[in-house]
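Asks: sequence? don't have it. structure:
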């Protein structure tokens, strides 16, 4: 049996902004999928249109109008076949919410760790202060301990337009 929801974007632990782009292949009941973004406290909902006959590519987005809509940096994007049935197929993808990680979040850039680097030093060079928490939060899926980084490791450095 083929899956009716093949979500290709976002990928687990992607660092996303206020507009979350969603893409993949789906077959939705009457051509619609439900999209819910939640972190256990609050949620934002939307819909995506897909063809109802067979698996088709789709693209959608959901806009989170306020960075304070969520209390946590890790949120969950749920895409579900809108069957009106709680047991319909769904996919849940954990993502990291950039606007909750860094005020004015506008994207991220990769940084390759060099010998002698520390998160505090990287933060100082990138932000002009020693607050490494945005970097740690943006890489929480790969940094078990912020004191343990290694040369060659690629970190996501959140950027802002402030």
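Replies: Great, that's in hand. None of these values were measured; they are calculated from a predicted model.
Asks: drop to CA atoms for contacts and neighbour counts, all remaining ones
Replies: Fine.
Asks: buried residues, the helix or strand hosting residue 95. List them.
Replies: For residue 95, the element it lies in under DSSP states H and E is strand 90-97. For strand 90-97, burial by neighbour count (16 or more other C-alpha atoms under 10 Å) applies to 90, 93-97.
Asks: check stretch 125-141 too.
Replies: Buried residues in stretch 125-141 (16+ other C-alpha under 10 Å): 126, 132, 134-140.
Asks: what's the answer for stretch 34-46, then?
Replies: In stretch 34-46, counting by 16+ other C-alpha under 10 Å, buried: 34-39, 44.
Asks: equivalent analysis for stretch 79-86, please.
Replies: Of all the residues in stretch 79-86, those buried under the rule 16+ other C-alpha under 10 Å are 79-83.
Asks: contacting residues around it?
Replies: Stretch 79-86 is touched from outside by 5, 27-29, 32-36, 88-92, with contacts defined as C-alpha atoms under 8 Å, 6 or more residues apart in numbering.
Asks: just send the residues you listed back as a markdown table, with distance to residue 63 and secondary structure too.
Replies: Conversion of those to a markdown table gives the following (distance: C-alpha to C-alpha, whole Å; DSSP: H, G, I helix; E, B strand; the rest coil):
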| residue | distance to residue 63 | secondary structure |
| --- | --- | --- |
| 5 | 21 | strand |
| 27 | 23 | coil |
| 28 | 21 | coil |
| 29 | 23 | helix |
| 32 | 18 | strand |
| 33 | 16 | strand |
| 34 | 14 | strand |
| 35 | 11 | strand |
| 36 | 11 | strand |
| 88 | 24 | coil |
| 89 | 23 | coil |
| 90 | 20 | strand |
| 91 | 19 | strand |
| 92 | 17 | strand |
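Asks: can I get these in CSV including distance to residue 66?
Replies: Shown next, in CSV, are the contacts of stretch 79-86 (distance: C-alpha to C-alpha, whole Å):
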residue, distance to residue 66
5, 28
27, 31
28, 29
29, 31
32, 25
33, 23
34, 21
35, 17
36, 15
88, 30
89, 29
90, 26
91, 24
92, 22
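Asks: take the one below as the second:
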């Protein structure tokens, strides 16, 4: 072996936009909050929500992010239009502007996968117990909640609706 190996430091460009909410695989309603920190061109951060086919369900801007390299917290309540959804898987995209227009959607694209329910009041967490199945959980723990609602809200945790395990923590949508 030749002499000692010289390691070069790895430099990682810090992201200019980071999303704290929603988080991956969250359950969201037609009104939800996008929050994080970052810097955007002219203090603007953009958002859009796409369904699984790439159709845009809503878009907008969040004013008040930092600019010229200054990073600030941002938050914005998003209201989507009348999109009937009961367990629809969507992508929430949050990104900066590319003033050149060459690389849309812009810098620092954040993609958060979520499950959208039109009539969501909220959700609760439930730990699976011995003897549970999704039907029993929907009936006893849900609010206008079906077995399929629980399955869709937990696709990252359940691959088969008939196969859940004691100790698993599931999101139970509470619907109006």
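Replies: Now that the structure is in, tell me what you want to look at. Bear in mind that the values here come from a model prediction, so they are computed numbers and not experimental data.
Asks: ok so, going back, what helices or strands is the strand holding residue 95 of structure 1 leaning on?
Replies: If you count contacts as 3 or more C-alpha pairs under 8 Å, 6 or more residues apart in numbering; DSSP states H and E, strand 90-97 of structure 1 packs onto strand 5-9, strand 15-16, strand 74-81.
Asks: so the helix or strand just after the second one matches what in structure 2?
Replies: In the C-terminal direction, the helix or strand that comes right after strand 15-16 of structure 1 (DSSP H and E) is strand 19-26. Using TM-score structural alignment, strand 19-26 of structure 1 corresponds to residues 31-38 of structure 2.
Asks: now what about that stretch, what contacts it?
Replies: 16-22, 65-66, 70-80.
Asks: can I get the buried part of the residues you listed as one ChimeraX selection?
Replies: If you want just the buried ones from the contacts of stretch 31-38 of structure 2 in ChimeraX, going by 16+ other C-alpha under 10 Å, the selection is:
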select :16,17,18,19,22,65,66,71,72,73,74,75,76,78,80
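Asks: grab the longest helix from structure 1 for me.
Replies: helix 119-127 (DSSP state H).
Asks: that helix against structure 2, how far on average?
Replies: Following the fit onto structure 2, the mean deviation recorded for helix 119-127 of structure 1 is 2.4 Å by mean C-alpha distance after the TM-score superposition for structure 1.
Asks: pull the most distant pair out of the buried residues of stretch 34-46 of structure 1.
Replies: The largest separation in these, counting by C-alpha to C-alpha, is between 34 and 39 at 16.5 Å.
Asks: OK, contacts around the spatially most central residue of structure 1?
Replies: Nearest to the geometric centre of structure 1 sits residue 95, at 3.0 Å (C-alpha atoms, centre = their mean). Residue 95 of structure 1 is in contact with 10-16, 74-77, counting by C-alpha under 8 Å, 6+ apart.
Asks: do residue 105 of structure 1 as well
Replies: 17, 98-99, 158-161.
Asks: of those, which ones are shared with structure 2?
Replies: Cross-checking the contacts of residue 105 of structure 1 against structure 2 gives 17, 98-99, 158-161 as conserved contacts, using both residues aligned by TM-score structural alignment, their matches' C-alpha atoms under 8 Å.
Asks: let's see which of those residues end up in helices.
Replies: Checking these against DSSP H, those in helices are 98-99.
Asks: nearest to residue 146 of structure 1, of the kept ones among the contacts of residue 105 of structure 1?
Replies: Out of those, the member with the shortest distance to residue 146 of structure 1 (by C-alpha to C-alpha) is residue 158, at 15.6 Å.
Asks: which one in structure 2 is aligned with the closest one?
Replies: Match for residue 158 of structure 1 (TM-score structural alignment): residue 173.
Asks: nearest residue to its match in space, please, no chain neighbours.
Replies: Of all residues not flanking residue 173 of structure 2 in the chain, residue 123 sits nearest, at 4.3 Å (C-alpha to C-alpha, 6 or more residues apart in numbering).
Asks: quick one: map residue 142 of structure 1 onto structure 2.
Replies: Match for residue 142 of structure 1 (TM-score structural alignment): residue 157.
Asks: what is the neighbour count of that match?
Replies: 15 (other C-alpha atoms under 10 Å).
Asks: which helix or strand contains it?
Replies: Per DSSP H and E: residue 157 of structure 2 is located in neither a helix nor a strand.
Asks: residues in contact with the nearest residue to it once chain neighbours are set aside?
Replies: Excluding the flanking residues, the one nearest residue 157 of structure 2 by C-alpha to C-alpha, 6+ apart is residue 170, at 7.7 Å. By C-alpha under 8 Å, 6+ apart, residue 170 of structure 2 lies in contact with 125-128, 150, 154, 157.
Asks: can you do 10 Å?
Replies: 123-128, 134, 137, 150-151, 153-155, 157-158, 164 (C-alpha atoms under 10 Å, 6 or more residues apart in numbering).
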